[in-house]
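Asker: Sequence first, then the predicted structure:
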Amino acid sequence: MDGGGMRKLLGPVLVLVSVTLLSGCRSPGTNSPADKSEVRQSNHTIQELCDFPKKFYTDQFRVDKLQVEVIATKPVTEKIGAGNGCDYHPADSDYEYLGYISLDAPSATWSPSSTPSPTATFPARVLVVDGISIIATPSPAKTVPPGTTTSAQYVLLTATIDGWRGEFEFIGRDDRTTETGARVLVGMIRSLKN
C-alpha cells in the first residue's frame, strides 16, 4: 500500500481513537452517568487500614514484628476508596502468610462478590457482632511455607456496613480466634468507613 492509501486508512482510525479518548474526559461537576458510578472515599488512609489488625496478629499469633504490604500499588497516604487491602507476614519469614484485610467503599455499580464454598471440615456460618452479620467461610488451604506439606486452613470473614464491604482472612485455628477476628472486622469497618 502506498503512502496516500495508508493515510486514507489511518485517518478514520485516528479520528475514532481521538473521539474515544476525549469522550472519557469531562469537566468537573457534571452530572454525567460516569458520576453515578464513582466510588466514595473515607477520610482515613490505607496506612490506617493496614495498621488496624496488627494487635490481632500480635495477640492471636504471637507475631511481634509484621511485614505489611499494600495489595494494590497505591501509596499508603491515599484515602480509602476501592481496591484497598493489606497482606501480613511475619517480618522474620519470607514465606509464611498470616492473612489480609480489605475495605472497599460502595459505588452505584457495587455488587457483592461470591464467597468461597464451605467444606466438610469448615462449613460457612454466620456470626453476629454488635448487630452486624459476618459470614465466615473457608479459604482454600495454603501451604506454609511453599514447597512443604504443612498446610493451614484460613477463614475469610466478610461483612458490609452502610455499603462498605470489609474482608479479613487469617488462620482459623478455633472458634475463639474466629470470633475475635469478627470483632476486629466490625471495628475496622465502623472506624474507617467515614
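Answerer: Arrived safely.

Asker: from here on, contacts and neighbour counts on C-alpha atoms
Answerer: Fine.

Asker: Can you tell me how far residue 90 is from residue 169?
Answerer: 15 Å (Cα to Cα, to the nearest Å).

Asker: These two: who's more crowded?
Answerer: Neighbours were counted for residue 90 and for residue 169 using other Cα atoms under 10 Å; residue 169 has more, 24 against 20.

Asker: If we go by neighbour counts, what in the strand or helix carrying residue 137 is buried?
Answerer: Residue 137 belongs to strand 132-143 when assigned by DSSP states H and E. For strand 132-143, a neighbour-count test (16 or more other Cα atoms under 10 Å) marks 133-140, 142-143 as buried.

Asker: Now the element after the top helix by length along the chain, going C-ward?
Answerer: Assignment by DSSP state H gives helix 3-23 as the longest helix of the chain. The element immediately downstream of helix 3-23 (helix or strand, assigned by DSSP H and E) is helix 33-36.

Asker: dropping in the other structure now:
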Amino acid sequence: MPGSLGFEEQDAKTFASWGIDYLKYDNCHHDGSKPIERYPVMSKALKKAGRPIFFSLCEWGEMHPAEWGFHVGNSWRTTCDITDTWESMISRADQNELYAQYARPGGWNDPDMLEIGNRGMTKDEYIVHFSLWAISKAPLLLGCDIRNMTQETIEIISNKEILMVFKLGRLGCTVMKRFGLRHFPAIGQ
C-alpha cells in the first residue's frame, strides 16, 4: 500500500506538525479501492489533525468527484492532466464547465494547474487560459517554475481585472458558443 493509504491518521498528524496548509491527494498507485471510499478516510484524519489543511482531491475526474467531493475536500479535479497546449487547455475548460453547478464557497472545481509560463502557448492564449480559470473560480495554482518566470508571465498572473473577476465570488458560465467564441454573462461588481 503506497503513500498514505492505510496510514492516513499518522500522515495527517505529520503534515499538521510540519505546518502544511495544502494537501493534494493523488490517486496514483492505489490498491484498487475507489476514491469515493478512500478519500473520506484522509478527510476525517485531516479534520482530527489539529490544523486546517486545504484538501485537494485528485483522481482526474474519473468518478465525477464534483458530485461528491464537497463533502470530502476543498477542491476536486474535474479533468485528466493538462498539457501546455491550446487544445489541452480548452478541452479542460470545457470539461470543467460541465460541473459548474457543484462549485461553491469552500468548494472548487479544479481543471488542473495553470500552464502559464511553460512556453507552450502564446501570450494571448495564456491570457485566455488565466481568464477562463478565473471566471470558473478554479484554483489559480501555477504549474511553471516560479524561479524562472518571465516578466510577461508575471504581468498575466497579476492582471488586476482578471483577479477582480476571480475575487467577485460568482461563477461565470458560458451562455453561448458561436463562431468559435464563448459568451459569458456580465458579472460586474
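Answerer: Good, I have the coordinates. None of these values were measured; they are calculated from a predicted model.

Asker: Please state their TM-score.
Answerer: Scored against TM-score structural alignment, normalised by the length of structure 2, the superposed chains reach a TM-score of 0.26; 93 aligned residues with a Cα RMSD of 5.9 Å.

Asker: picking up where we left off before, which residues sit against whichever helix or strand comes after the strand holding residue 137 of structure 1?
Answerer: From strand 132-143 of structure 1 onward toward the C-terminus, using DSSP H and E, the following helix or strand is strand 151-161. The contact list for strand 151-161 of structure 1 (Cα atoms under 8 Å, 6 or more residues apart in numbering) reads 99, 132-144, 165-173, 178, 181-182, 185-186, 189-190.

Asker: just stretch 6-22 of structure 1 next, same as before
Answerer: For stretch 6-22 of structure 1, using Cα under 8 Å, 6+ apart, there are no contacting residues.

Asker: And residue 152 of structure 1, how far from residue 189 of structure 1?
Answerer: Applying Cα to Cα to residue 152 of structure 1 and residue 189 of structure 1 gives a distance of 26 Å.

Asker: okay, these two: which has more neighbours?
Answerer: Taking other Cα under 10 Å, residue 152 of structure 1 and residue 189 do not tie; residue 189 has more neighbours (22 against 18).

Asker: Setting aside sequence neighbours, what's the nearest residue to the more buried one?
Answerer: Counting by Cα to Cα, 6 or more residues apart in numbering, residue 189 of structure 1 lies nearest to residue 166, which is 6.2 Å off, once chain neighbours are set aside.

Asker: Unless I misread the structure, the one you found falls within a strand.
Answerer: Yes - under DSSP: H, G, I helix; E, B strand; the rest coil, residue 166 of structure 1 falls within a strand.

Asker: dump the residue contacts of it.
Answerer: By Cα under 8 Å, 6+ apart, the neighbours of residue 166 of structure 1 are 101-104, 158-160, 185, 189.

Asker: Could you export those residues to CSV, including columns for distance to residue 3 of structure 1?
Answerer: What follows is the contacts of residue 166 of structure 1, written out as CSV (distance: Cα to Cα, whole Å):
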residue, distance to residue 3 of structure 1
101, 56
102, 54
103, 54
104, 51
158, 59
159, 61
160, 59
185, 63
189, 61
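
Asker: Which of the helices or strands spans residue 177 of structure 1?
Answerer: Judged by DSSP H and E, residue 177 of structure 1 forms part of helix 175-192.

Asker: relative to strand 151-161, how tilted is that helix?
Answerer: 40 degrees (axes from the mean of the first three to the mean of the last three Cα atoms, to 10 degrees).

Asker: Who are the packing partners of helix 175-192 of structure 1?
Answerer: helix 46-51, helix 54-61, strand 125-129, strand 151-161, strand 164-171 (3 or more Cα pairs under 8 Å, 6 or more residues apart in numbering; DSSP states H and E).

Asker: please redo it, this time with the cut-off set to 10 Å
Answerer: helix 46-51, helix 54-61, strand 99-104, strand 125-129, strand 132-143, strand 151-161, strand 164-171 (3 or more Cα pairs under 10 Å, 6 or more residues apart in numbering; DSSP states H and E).

Asker: Mind putting the ones you listed into JSON lines with distance to residue 36 of structure 1?
Answerer: Listed next are these as JSON lines, based on distance: least, Cα to Cα, whole Å:
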{"stretch": "helix 46-51", "distance to residue 36 of structure 1": "24"}
{"stretch": "helix 54-61", "distance to residue 36 of structure 1": "35"}
{"stretch": "strand 99-104", "distance to residue 36 of structure 1": "16"}
{"stretch": "strand 125-129", "distance to residue 36 of structure 1": "32"}
{"stretch": "strand 132-143", "distance to residue 36 of structure 1": "27"}
{"stretch": "strand 151-161", "distance to residue 36 of structure 1": "20"}
{"stretch": "strand 164-171", "distance to residue 36 of structure 1": "17"}
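
Asker: one step back: ok, of the buried residues of strand 132-143 of structure 1, which one's closest to residue 46 of structure 1?
Answerer: Taking Cα to Cα as the measure, residue 46 of structure 1 lies nearest residue 134 of the buried residues of strand 132-143 of structure 1, at 22.3 Å.

Asker: For that closest one, give me its contacts.
Answerer: If you count contacts by Cα atoms under 10 Å, 6 or more residues apart in numbering, residue 134 of structure 1 has them with 125-128, 156-160, 166-167, 179, 182-183, 185-186.

Asker: now do residue 59 of structure 1
Answerer: residue 177.

Asker: any idea how far residue 36 of structure 2 is from residue 44 of structure 2?
Answerer: 13 Å.
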